[in-house]
Structure formats: structure tokens, C-alpha cells
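**Student:** could you work out the structure for the sequence below:
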Amino acid sequence: MMPSDTHKIVIHADKTPAGEHVRRLNVPTIDEVAIVIVRDQFQPRDIVLHRRNDQLTTFAETHRCLQYPIIFWDGADGYHFNVKMIDPVSGKETNMKCSARNYYSYRLMIQENEDNHILKCRQLVHQYIVDMYAKIKKACLIFIRLNQTKLHSEEYVHLRDPVVNDANTTNIGRLTILPSSYTGSPRHMHECAQDAIAYVHHYGRPELFITVTCNPAWDDIQQLLLPGQSPVDRHDITARVFRQKQKSLMDFMVKHEVFGSVHCWMYSVEWQKRGLPHAHILIWLYNKITSNKIDNVICPEIPNADVDKDLHEVVMKNMIHVPCGTLNPNSPCMIDGKCSKRYPRALVSNTVTGNNGYPLYRRRSAEDGGKLATIQMRNGDIEVDNNQWVVTYSPLLSKTYRAHINVEYCNSIKSIKYICKYVNKGSDMAVFGVQPERSDRNAVIHIDEIAQYQAGRYISSNETVWPIL
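**Tutor:** Next up is the predicted model:
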């Protein structure tokens, strides 16, 4: 770009490509440091120095020096291919080479009796970790690209389909595959979705669909922050704490059987441009939850503060859908003048499970014993209209983990098929431009799954910490 040029990058969440899941293409809801991968990510990301004598000097991106001099002002070496692993017992170098992921994981660690200044750099360390994560994934994908013969890519039947349909075997180009062993790849997510369908075939429909979101106000996070820091400055802490909370939640449901004995379960962790990790969980139970027991497990009502003040506080803080519509037309959930989450919900005196989808949960009006509450908004306090704005939750889980934990009951094949695909939809993406393509029937066919996977990848600073650690 010329110095006089001005450009604006716009992420279009409403331009979903054919075959892509709409929930992979959200608009960012917060300001964050992120990388959007464009076109061929395998081009060199060299560092070019403009010397005072107007000469240019190029250094490879894996050079041990000249990266982030503000963070490493003392000239400390960065990662390079000859870094050796250290024996933790003797403290001496071994013959094993250190991988990029292990190196940057070490850099982000809280060292005992040492002050890790990198963790004090706020948004600069966000840029550092997304840049280094891109380097890590680039190395992994280059290895896969250079070892296609070991994957026997020519034997993948569906990759030969375009050639068969084209009926012109002289136009066979490269077949580059991204195997299912690569976590997060389309093949990997497709296998997970097939597993979910196999569970449905063998055990029937899952009973519960649970979404749990990291709560930055958790004491476990707040107590580890340095003076003057907020949770957004320490993605390493939020990732570690959420990981432990997620494991605890699964043990709570599976091992302690708070909802009954569990046949099987599966979950995936996502970010979706929200700045905090959240997990989607499917639970299959031995004893099915009958319609008359749903109200004992799932509740979409404001609890009585006089009976359970603690639960009332958690629900009002985490489980209220921010009023939208005429009350807040600029809410992120508003699409074409309507709430995409279907709020406010209808008031019903009893739970109804006969509809073809999610049940209509009991949301009692004030005449039936429903509660009123007040919510603080930027334009002033408003009174919540009974239970129409409450997100469905489990009183047991919400009170135990004090976070946004949405619980839904699955009661139809239609909802099950959608949920199995939704949980395994894949990594977040961004549509940031449109480029016309020419159709040439005589062109050579190149099927590059690695390039297709990387094109449009949206990688946030919060997401990068998870795989690095």
C-alpha cells in the first residue's frame, strides 16, 4: 500500500459462504487483538530491516533476534531451531530439540521465584502470542504439506470425485489433504459429528445440551491478577481457570451423577469472537428425563430472593438476556429488527414438550407467582417483564459454578441433528472480502484442503493461549 492510501477492513457476518455454518462467522463483540489469515499463509513472514544507508536486510522469521524488541529489550534470544530441551532434574541440555509450541508455552508460564515481565505487557503480549501461534501452526501445516505421500492422499476417494465428474483425467492437479489427526480440521470436526450421530443411534437422543461460559469475575481469576490488571490482560489465567472449571463440571455431572448415571458425553470449546472461552456439552443419561421432571432440572424463572438469595444473585448477574427490541434496538442479538435468540419468550404456566424442537419451559406470569426484577442498563434501570428475559439454567449448576450455564432439554430428532452439527461446527472464521473467480473448464484441478482450512481463519488472542498451553 502507498503511504497515502487509506483502507478499512470490514468483517461481514451476513455473507456466509455456501456450506459454512452461520455461527462460525460472527461479528466481534469486543475489541481484541486477532489475526485474520489471508490467502497463502505459507509465504515467508520475513523481517526486513531498512538500514540508514537505504539498504534492506532480510532475516527469516525463525531468526533468534530482532523480534519484539520492546518486550525483549535486553537482547534475549527468541525461538530458533537449535533450542534444546532441558532436563528438569539435572538442569542440563538434552539432545532433543524444543518445539515452537513448548518454547512459547514456557515463555507464558508463571515461573517460581521469578518475575515474568512478558505477562505485564497487556495488549502487546496479545500481539506477541497471536503472532507466535501463527508461526506454530504454520510449521505444523508445512510439515503436513511436505509429507503428503505418507498420508496416501491419492487414495482419498472424494478427492477424486471432481476429476471423475469433470471426465478429463489430463487436468489432474495436486491433491493436498488435511488429515483428521489435525485437531480442529474439517475432517476432525466431521468425525466428531459422526461420533455424536453414532451415540444417538446407539443410546438415543441426548438428554441435556449445556453451554458454559468463562466468568472473568471468578475468584480463582481475580486472585491471580497482578496489581492494576484486569482479566482481559491475562488470557493465560482465564484459559487455565476455565480448563479446570470445565474438568470439574464434567466430573460433577459424570462421576458424581448429579443428573443420574451418564451413558456418554462429548463437548467442544469455542471462542466465536467473544473474548472468553465457552464449551458446548451433550449428555446422554441412562434414565431419561420425563416431561414431568423437566422443571426439577431446568428453570427459566427468577428465583425468590427471600428463599435463596445466593441463587437470585447469580441468575440476575449471569442468566438474564440483555433486553433488546424496542428497549435496546442496538443489541448484538438484533437481526432485521428481531431478536435472533427469540426474546422475550412467551409466558406459560406449565412446561410443554409437544412442539417439534426445544420445549416451552414454564415461565409463570406475575398472576401465577412469577417474580419481577430490575436490571441496570446504560440508559437507565428497567424492570424485567416477569420471566420473559431469563435464559434457561440449572439451579444446581448455576449456584455451584456461578457462571453463565445455559441448559436445554432435547426432545426431538430435529433439534438433535442440529445440535450434533452445532457442537462440532469447527473453528471461527471471518468473511472480509469478495474476489470474483473465473470459471475455466480446462483449468488444472487443485484441491488444497490446507489452504481452504486456513483461508479466512480468525484467531483471537484469547483463543491462541489455549492450544499453546
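**Student:** from now on I want contacts and neighbour counts done on CA atoms only, so please keep to that.
**Tutor:** Noted.
**Student:** helices of this structure, residue ranges please.
**Tutor:** For the chain, the helices defined by DSSP state H occupy 100-108, 123-146, 148-151, 157-166, 186-203, 219-222, 235-254, 294-297, 309-318, 395-401, 413-423, 449-454, 461-468.
**Student:** would you mind measuring from the most centrally placed residue in the chain to Ser460?
**Tutor:** With distances taken as C-alpha atoms, centre = their mean, Glu270 lies nearest the centre of the chain, 1.9 Å away. For Glu270, the distance to Ser460 (C-alpha to C-alpha, to the nearest Å) stands at 11 Å.
**Student:** same check on Leu49?
**Tutor:** According to C-alpha to C-alpha, Leu49 stands 28 Å off from Ser460.
**Student:** could you do Val348 as well?
**Tutor:** Taken as C-alpha to C-alpha, the span from Val348 to Ser460 is 41 Å.
**Student:** the more surrounded of these two?
**Tutor:** Ser460 (25 against 16; other C-alpha atoms under 10 Å).
**Student:** mind listing what the nearest residue to Thr374 once chain neighbours are set aside touches?
**Tutor:** The spatially closest residue to Thr374, leaving aside those adjacent along the chain, is Glu383, at 4.3 Å (C-alpha to C-alpha, 6 or more residues apart in numbering). Residues near Glu383 by C-alpha atoms under 8 Å, 6 or more residues apart in numbering: 372-375.
**Student:** another sequence for comparison is provided below:
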Amino acid sequence: MGGKIDNDINSGNGPFTFRMHGQNYHKIGSLLPVEGDLPRFAQLYVYDTAHEVQNRLNALAKGKNNELDEGILSGLIKMLDEYNDLAKVFRIARDRYESGSKEVFSIRLLKNKERGRQFDLPQGDEIAGLIVGDMFIPNSDRDIIVQPRKDKPQYISFLHPSYMSLQYPLLFPYGEQGYIEKTIPYSSEGNATKRSYVTMREYYAYQIHTRLTSPGTIVRSDRLFHQYVVDAYTAIEQERMDFYQFNQKKLRADLYNNVCDAIVQGDADSKKLGNRIILPSSFIGGSRYMVENYRDAMALCRWYGNLDLFITITANPKWEEVIDHIKMAGNENAYDRPNIECRVFKMKLEKLFKDLQDGVFFGPITADKEEDPEGFLLVEQQMMHGPCGPKCMDDNKCTKKFPRPYNDSTSISEAGYITYRRRFDETKFVMKGNTMLDNRYVVPHNLALLKKYKAHINVEWCSRSSAIKYLFKYITKGVDMATMKIEKQQTLDQNKGDKES
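**Tutor:** Coordinates of the predicted model:
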């Protein structure tokens, strides 16, 4: 799996998170390692299989070999050899290699095999085959040809039906083929869409859906499920990017005159003009998406005036709906099923919108521990910032500017930032571990919202129109980024000539 996997985020202070930067891709190497190298990945099925268990242990990251059970590893190898059709093809290559045959052979992984019945198990000759001798086979450019020895691995297309089964053999123990474009038709009953076939997004959504009548291997794979979901998501996004690239006329991208825009900006050199790809405003996080939402918000402010509140809601893994589903589905905790947390969060968010539109909330409310023990407990659990960990600190200071100062009244700075009233009372505090948090650590909130949704809901007073653009940057800000410029470095002779002239 390509891309840069960020392991620093899992410092032990929170739930496991699989995060990756850069473009995702899959590669497959040759059948045999280069002379002097140890076998890795698919080579473990073919080369030096007499010591396969130890070779697989050696192929893992250092320091983790002692944590693995060799008996379990041997059992998994035996299972794949018996049932996985992709593994069987690699074992055939092993048999030819160990027999001393001098014939040149490769493995051909088929790409354009038409899908049969949805629930049929695959057959070995339908997904792969062994090529002996001539490598130049008609239409082989559409397949993956695994060469005997090759210095560099080759890319696997995200549209290849074996894309996932090669990467996750334990999730697809039979070597099942994955998504194949325009091969899974919709049911004729109740189909109101213009499309005739299932899309890639719908296919993966079907795979990660809980079904109590099926084994649910994918959704019960814990941390591997996180990686699989990210892998599927990047494949879906890549398919969308390809559609935008090859359907620019349908998106009416010709309305944006690249040459005129470049000349206005001063880029008169035609060699510096690239092939610009226009992303529609429906692409979340794109520049047109940001501009469109910002202008819509400005139009609303122009008609109705400045906004009053800035509300941020965060998912709560302890929601009753999430816990009930996790128990029913057979998972250990909510962090094993981020898709369920997302679905419940989406339902809660839509309900919150409806409540705000119907005017359910924001009446005058006062509460403390004696008068409202439920509200006090929810504030203690959800709305206290701290104690701060390493990721929250910068130069020994909290990046969120906690603890906030005590104030007798609310005030607004010239930049539009709010300093809320925080009354001093040394008798009112909560304990988070061994840390005492008083009124200076309370995140601004609305108690009625907090009681109904039982989640971290930050409510801020939006006093200036300049804060509105921040709303749309906030939800799509992503990870930290930097701009880099590459320039050609002058040689010593050129520098000398410049000085003399």
C-alpha cells in the first residue's frame, strides 16, 4: 500500500486512527527477489517456502516478531493454500520453480473477466493463470503480468478486480474478485436513478454494512478495517478525479479561459502553462466549493444581518445508538466501527438542524450542580478542556488558549474575538484524573443542546461577519500544508560570471 502512513497520531492517548498522506496506490513485485535480497510480499509464496514462516516474520517490522504466534501464522498459510485461488496460482509458480524447470514463466492476473452470479465463489482460471514462454498475449496490457525477476514493482490499477483481494488476503480468504465497472446491474424494482449499474461507492458501502446473517469478516477486522475503509475511500475519490479529468466538457470547464487568466496574472510564457483541470463545486474541499459556500453565506448576511452563533458538534462514541449496534454486530468497541459513528453522527446532525430551524433551543437557562445534576455531569464529561496532552501543547502553552482568564463581563476585541464572562468560584471544579479543572476550562456551550444530544457541542457567539468565511475553512481545513518552490541552482562558473559582469 502506497502513500505515507502517519503513525505519530497514535500516541496512546486516544483511539486508534489510520491516517495517510499523499496519493494511495498498490504495487506488486516480481515472483522472485533480486539476487541478494530477502523475499517480500507475494514472493513469500514462491521463494524459499521451506522457511516460509520465518521469512514472513523477517519481512515484518523490527521489534514485532516476538509478539506473533508461529502456530497461528502456520495455520493461516495452510488455510490460504487450501481455499484462496490467488494463492494457489502462486503455489503453482513455486512448484515449477522448485522442480528446476528452465522454462520462463509469469503469472497473469486477469482484469476484464465478466462477473457471474454475485455470490458464486471464484475459480482459479477465472482470475489468474500461469504463462509459460511467450509473454506477448493479446489484451495482456489490460491485465497484470507478474514477471520472474524485476527491479521495480509495477502499479496495480484501482479498477482491477483483484485490487483488494491481493492486499487483504485474510479479508477475502477465497481470493474473491472486487468491484468491476458496469457488471452489477440494479434491481429492476424501485430503481429511480439514471444509472443502470452499481457505482464503486455503492459497492464498498454494501461491503461495510452490518448483516447479522453473514460472517462479517470485513466489519469485524478491527484496526485492519480502518485501513480497508481508507483504501476504499481513496479508490472512490480516484475514480471521481478521473471522471472530472476526462469529462471537462460535461462540466463546462471551457467557460474558464485558462490562457486569458494566465495573461492577466502575467504568465505570458506558454511553456509555463499546464493542463488545468476544473473541479466542480460539488467536490467537497475544492476551491469552487469553498467560494460557493462563502458567497451563499455572504448573501444571507446581506439580507438578514450578521450571524448570532457558531455551533460545533463532535461525535460521541458512547451514544446509545452506537453502543447498541456494536453489541449486536459483535464488535468490541465503537472505535472498531468508525462507519457506524459517522452514520449516527449524520442522523444527529440532521436532527440538530431541524431543532434549530424549528426554534426548539436557546431560551434563558441557568444551572449548577445542585439545581441540575444531569447538566453538571454532562458539562463535566463533554465540555471541559483538559488536561492538555503533548499534541495540545506548543511551547508549553495550550494551543486552544486554555485556561481562559476570569472575567466579570463579556467583551469583544477589535478583531472580533469574544472574551466570555467567567466568574471566580474556588468551590466549583471537576477532577480529570489528578488534574483539577475550574471555570476557566469550560468550553462555551448550550445546556439544552448538551442534554439532548449528549455530545461535545461548542456554541460560540459569532459577533462579526468576518468570522463567516472561517466557518467553511474550519470544516475542510485538513492537515497542515506548505508551499514549495523549486529553482535551478547556478553553478560556480555562472556565479563568477555574474559577479564580473
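**Student:** coming back round to it: any chance of the helices of structure 1 in JSON lines, plus distance to Ile70 of structure 1 and mean neighbour count?
**Tutor:** Converted to JSON lines, the helices of structure 1 look like this (distance: least, C-alpha to C-alpha, whole Å; neighbours: other C-alpha atoms under 10 Å):
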{"stretch": "helix 100-108", "distance to Ile70 of structure 1": "15", "mean neighbour count": "17"}
{"stretch": "helix 123-146", "distance to Ile70 of structure 1": "9", "mean neighbour count": "17"}
{"stretch": "helix 148-151", "distance to Ile70 of structure 1": "40", "mean neighbour count": "12"}
{"stretch": "helix 157-166", "distance to Ile70 of structure 1": "47", "mean neighbour count": "13"}
{"stretch": "helix 186-203", "distance to Ile70 of structure 1": "38", "mean neighbour count": "17"}
{"stretch": "helix 219-222", "distance to Ile70 of structure 1": "27", "mean neighbour count": "15"}
{"stretch": "helix 235-254", "distance to Ile70 of structure 1": "20", "mean neighbour count": "18"}
{"stretch": "helix 294-297", "distance to Ile70 of structure 1": "53", "mean neighbour count": "16"}
{"stretch": "helix 309-318", "distance to Ile70 of structure 1": "39", "mean neighbour count": "17"}
{"stretch": "helix 395-401", "distance to Ile70 of structure 1": "39", "mean neighbour count": "18"}
{"stretch": "helix 413-423", "distance to Ile70 of structure 1": "40", "mean neighbour count": "17"}
{"stretch": "helix 449-454", "distance to Ile70 of structure 1": "30", "mean neighbour count": "18"}
{"stretch": "helix 461-468", "distance to Ile70 of structure 1": "19", "mean neighbour count": "21"}
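**Student:** right, and these - which one's nearest Glu61 of structure 1?
**Tutor:** Glu61 of structure 1 lies closest to helix 123-146 among these, at 8.4 Å (C-alpha to C-alpha).
**Student:** now the angle from that closest one to helix 235-254?
**Tutor:** On the basis of axes from the mean of the first three to the mean of the last three C-alpha atoms, to 10 degrees, helix 123-146 of structure 1 is oriented at 70 degrees to helix 235-254.
**Student:** how close does helix 123-146 of structure 1 sit to structure 2?
**Tutor:** In the superposition with structure 2, the average deviation recorded for helix 123-146 of structure 1 is 1.1 Å (mean C-alpha distance after the TM-score superposition for structure 1).
**Student:** between that helix and helix 100-108, how many degrees?
**Tutor:** Helix 123-146 of structure 1 and helix 100-108 are oriented at 170 degrees to each other (the same axes, to 10 degrees).
**Student:** what lies in contact with helix 123-146 of structure 1?
**Tutor:** By C-alpha under 8 Å, 6+ apart, helix 123-146 of structure 1 touches 33-35, 41-42, 68, 100-101, 104, 118-119, 176-178, 233, 450, 459-461, 464-465, 468.
**Student:** which bit of structure 2 covers it?
**Tutor:** Mapped onto structure 2 using TM-score structural alignment, helix 123-146 of structure 1 covers residues 223-246.
**Student:** how distant is the matching stretch from the center of its chain?
**Tutor:** Offset of stretch 223-246 of structure 2 from its chain centre (C-alpha atoms, centre = their mean, to the nearest Å): 8 Å.
**Student:** again with stretch 304-318 of structure 1
**Tutor:** The chain centre lies 29 Å from the centre of stretch 304-318 of structure 1; the measure is C-alpha atoms, centre = their mean.
**Student:** so which bit of structure 2 is that stretch matched to?
**Tutor:** Against structure 2, stretch 304-318 of structure 1 falls on residues 368-382 (TM-score structural alignment).
**Student:** can you check stretch 177-193 of structure 1 too?
**Tutor:** Stretch 177-193 of structure 1 corresponds to residues 278-294 in structure 2, going by TM-score structural alignment.
**Student:** buried residues, stretch 423-434 of structure 1. List them.
**Tutor:** 423-431 (16 or more other C-alpha atoms under 10 Å).
**Student:** let me redo that: stretch 208-223 of structure 1
**Tutor:** Buried-residue list, stretch 208-223 of structure 1, by 16+ other C-alpha under 10 Å: 208-216, 218, 221.
**Student:** with distance to Asp77 of structure 1 added, can I get the residues you listed in TSV?
**Tutor:** Compiled in TSV, the buried residues of stretch 208-223 of structure 1 are given as follows (distance: C-alpha to C-alpha, whole Å):
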residue	distance to Asp77 of structure 1
Leu208	50
Phe209	47
Ile210	45
Thr211	42
Val212	40
Thr213	37
Cys214	35
Asn215	36
Pro216	34
Trp218	36
Ile221	31
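**Student:** residue in structure 2 matching Ile221 of structure 1?
**Tutor:** Ile221 of structure 1 maps onto Val322 in structure 2, by TM-score structural alignment.
**Student:** got the contact list for its match?
**Tutor:** So Val322 of structure 2 contacts 334, 340-341, 344 (C-alpha under 8 Å, 6+ apart).
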